[in-house]
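got a sequence here, can you model it:
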Amino acid sequence: MTQQGVRWTADQVLALAPDSTSRRAGSRLGTADPWSGTGSSREGMVWGLCEGSGGLPYRTVVDTAGGTGPAYRCSCPSRRFPCKHALGLLLLWSGGEGSTPAGRAPDWAEQWIAGRRRTQEEREAGAGSASGPADPEGARRRAERRAERITSGATELEERLADLLRSGLVTAERSGYGLWEETAARMVDAQAPGLAARVRELASVPASGPGWPVRLLEECALLHLLDQGWMHRERLPDALAATVRARVGLPSSPVGPPVRDRWLVLAQYDVSDPKLTTRRIWLYGTTSGRSALLLSYGAAGRAPELTLPVGLALDAELSAHAGAGQQRASLGEQFAPPAPTGTRPPGMTTTEATSRYGESLCHDPWQDFVPVTLNAVIPTPDGASWQLVDADGDTALPLTPTAVSRPGLWRLIALSGGAPVRVFGECGHRGFTPLTAWPAGEGEAVRLC
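Predicted coordinates:
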């Protein structure tokens, strides 16, 4: 970090792990035994030599003050970023100055840092000199052709939804997954990945438990609404039209002036499929009171580049994307590396949380959840599931099935011990998914995902 003695906690370090295997392996290397030649600098560098299976130790260096989060370099052959050695080194560093004393970095670490920061400067200079598309007329024609393909795909999807309703929802159970996958593939061909994703969600509804026909009808209605929104987008208000474009799958860009704030990193987690890993990072502006979502992507098998440890605060500029009710933003200039903070986001009751989600649907009917912080809740069993009960009231929020199946639930229960805790998460029509929690009184943020 920029100030000597300001170090991350072990939980913040482990939040960087690309998967549970790396998390466990990195934890085993977080002691001084396998390390030699360790050190750190005021500029945010941490380095060390780790014993490995070969004759030479692995050279590991981390730049904690990287422009888009920490950056890593290790001589091991691992394809994971960060690798277990980088995680172990950061865990050692988080334990105190004695384990990685301040000093001058060795030449091999200095060379990598110098080269990396030189590349960053060149990239920023190139971005600053960019003057937009070299061929604006060509870009306009390509956008028009894509819009025509999406319209064709949406029209075909409307016909398939009408066929389903005419034949009866029960036929969806007999048709199996193949019909939906074929339809989704047609939407991909139409360059409408957002429509394709929602079609694939339909495939998981039939025979998914009691009441599935009702859920299928609801999802079909939302998909029909999105189709109609796209085909009549010129009649919509600008903000809602931008939301429809984003939901269909068109890329969005930041609009308006950037907002500088001290952004609290509330949560970070990855969503993976065979082709892409999407990292979602929730931020809260301590001055503006805004919530913002950063998205970062990595090819299959590789972690996204952007990493911001949970519980830290970032002095930076964010630019919001267009759209009604949209909270996505792009990270702009950073004025200091992420630093520990005792600030917590303000909380609300479970009733206020559900009201906020309901209000958000007025602006974006396809929104699955909104970010909320519950002020003082107690995790309580509810039959075979769990719920979060207001400590000062008699209302509660059920946890989503996904949250109940995660190990983070037991971490939350242990943190609470029957006492109220503050919990940040995503509140939607399926319930509440806790992502981060703070104990009553003083205490560091605890990552739950």
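
alpha carbons only for contacts and neighbour counts from here, please
OK.

where along this structure do the helices fall?
10-14, 20-28, 84-94, 107-129, 136-167, 170-175, 177-189, 193-203, 212-231, 238-248, 350-363, 401-405, 408-416 (DSSP state H).

alongside the first, I'd like the structure of this one:
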Amino acid sequence: MTQQGERWTTDQVLALAPDAASRKAGSKLGGAGPWSGVGSSDEGTVWGLCKGSGSKPYQTVVDVAGESGPAYRCGCPSRKFPCKHAIGLLLLWAGGDGAVPPGQAPDWAEQWIAGRRERAEEKRTAQSSGSPAGPGESEAARRRAEQRAERITGGATELEQRLTDLLRGGLAGAERAGYGLWEETAARMVDAQAPGLASRVRELGAVPSSGPGWPVRLLEECALLHLLDQGWLRRERLPEGLAATVRSRVGLPASAAGPPVRDHWLVLAQYDTVDARLTTRRIWLYGAETHRAALLLSYGAAGRAPEPALPVGLALEAEVSAYPGTGQQRAALGRQFAPPAPAEIRPRGVTTSQAAARYGDALRGDPWLESVPVTLERVVPVPDGDSWQLADADGDTALPLTPAAGNRPGLWRLVALSGGAPLTVFGECGHRGFTPLTAWPSGPGPAVPLH
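Alright, predicted model coming up:
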């Protein structure tokens, strides 16, 4: 249960906002002025009425203890989740000054919460008692899988020929051909039902215009794409774990088939990446007992924030199940035994040299891996010419920050938090360097999101 003392911090609430405009608008509603009829329950429900432009106030309710993270309902017409009213209500609740007293939820809030929890229970029951597919359904599914595999094989074979033609003609031809050649090839991979191959082909198209040294980068990416092609064409000869990784990389769907692991999971980081069609949310978790990392991936259509939303610094007792594949850390969030609540847990840390070695070890199981989750212990941010690096406070090694990390406001938050003193920093370590996502001060203090 979410007891009244276990309120979130302001930063944890603002981390839920889908964009900067929502954070700003929600902050303006974080005082008691526009609110009436507010209250909260030990079960993790917060509700209130917010005065708006109409004659009736907006009915706003938040289920902080939602099965897959916080859930929201508001009478306003906003298409953002959470809307500014939900953010404002949570900010009022997070203040902890008695502005949101405990009480009995009104009927309109109780009905919504009861409906949500009833549907969650029905889903759990259906999952636990689901009947296996009949022989006819299994056979049809097998034929569809075989047909798709044949199409992917045709696409991979065609892609191998195109890569061969590119290398025979010289990499300079890629710059003259322009992006159209790559887009056409990517379209062919989509037709072959291999979205993973299509995505990597589109990335190749951007390399020739990426600045000095692009031929080397293009050759490296072509080699990785060739390796993935060959992995698919020879997948029967691969160990099962690596074969599962190849299937995932070419774009075949998979389900979280690993056994559920119950732990107290600390939310290490949450961030979204947006393109024209899709918003991808990544949430990193850390198991306090198992000391393992797990990645939750979710997607939302353009302009819509994905779910769940789990603010950094919270911990939840829950089960997670791993997806198949060697070196894969993606997992699915399963049953929760307690709602998310602030925690003092910190992940175990390593040195910068150990972090680099960890990434190297991970590449043996997944050669296409961009980065691995790593917590660095006792590091100090220091300038390195035009860029920055994290240096071991007790050694003589360092990790460079990725170019993208050096241009984010989070870098200055990291430098200010350090003030020259060692920090604990969680982030992603890969061949381009280290991307810091969350930091903790050397002494007591909450997690500080950097993304």
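
and the TM-score between these chains?
The TM-score (TM-score structural alignment, normalised by the length of the first structure) is 0.97; 449 aligned residues with a CA RMSD of 1.3 Å.

returning to that earlier point: pick the most deeply packed of the helices of the first structure.
Ranked by mean neighbour count, these are led by helix 84-94 with a mean of 28 (mean count of other CA atoms under 10 Å).

tell me roughly how far it lies from the second structure on average.
Once fitted to the second structure, helix 84-94 of the first structure is off its aligned match by 0.8 Å on average (mean CA distance after the TM-score superposition for the first structure).

which residue packs closest to the residue nearest the centre of the second structure, ignoring adjacent ones?
The residue lying closest to the centre of the second structure (CA atoms, centre = their mean) is Arg282, at 0.4 Å. Using CA to CA, 6 or more residues apart in numbering and skipping the chain neighbours, the partner closest in space to Arg282 of the second structure is Leu297 (5.0 Å).

got it, and Gln387 of the first structure?
Nearest to Gln387 of the first structure is Pro398, by CA to CA, 6+ apart, at 4.1 Å.

ok, the one you found touching Trp386?
Yes: with contact defined as CA atoms under 8 Å, Pro398 of the first structure counts as touching Trp386 (6.2 Å).

which of these two has more residues huddled nearby?
Pro398 (22 against 19; other CA atoms under 10 Å).

list the residues that contact the corresponding residue of the second structure for that one.
Pairing criterion TM-score structural alignment: the partner of Pro398 of the first structure within the second structure is identified as Pro400. Counting by CA atoms under 8 Å, 6 or more residues apart in numbering, Pro400 of the second structure touches 387-390, 433-434.

if we go to 10 Å?
352, 381-384, 387-391, 406, 429, 432-435 (CA atoms under 10 Å, 6 or more residues apart in numbering).

which of the residues you listed sits closest to Ala140 of the second structure?
Set against Ala140 of the second structure, the nearest of the contacts of Pro400 of the second structure by CA to CA is Cys429 (42.6 Å).

that closest one: how many residues sit nearby?
Residues near Cys429 of the second structure, counting by other CA under 10 Å, number 26.

map it onto the first structure.
Under the alignment (TM-score structural alignment), Cys429 of the second structure maps onto Cys427 of the first structure.

gap between that match and Tyr357 of the first structure?
The gap separating Cys427 of the first structure from Tyr357 of the first structure is 7 Å, by CA to CA, to the nearest Å.

what segments of the stretch 201-350 of the first structure are strands?
In the stretch 201-350 of the first structure, the segments counted as strands under DSSP state E, counting those that start in this stretch are 259-272, 276-285, 291-299, 312-320, 329-334, 339-340.

for Ala127 of the first structure, which of the ones you listed is the nearest?
Ala127 of the first structure lies closest to strand 329-334 among the strands of the stretch 201-350 of the first structure, at 11.9 Å (CA to CA).

check how far the closest one sits from its aligned residues in the second structure, on average.
Relative to the second structure, strand 329-334 of the first structure is 1.2 Å off (mean CA distance after the TM-score superposition for the first structure).

what range does that strand cover in the second structure?
In the comparison with the second structure, strand 329-334 of the first structure aligns to the range 331-336 (TM-score structural alignment).

one more: stretch 281-299 of the first structure?
Counting by TM-score structural alignment, stretch 281-299 of the first structure sits on residues 283-301 of the second structure.

check which residues of the matching stretch are buried.
283-288, 293-299 (16 or more other CA atoms under 10 Å).

what's the closest of those residues to Ala322 of the second structure?
For those, the nearest to Ala322 of the second structure is Ala294 (7.9 Å; CA to CA).
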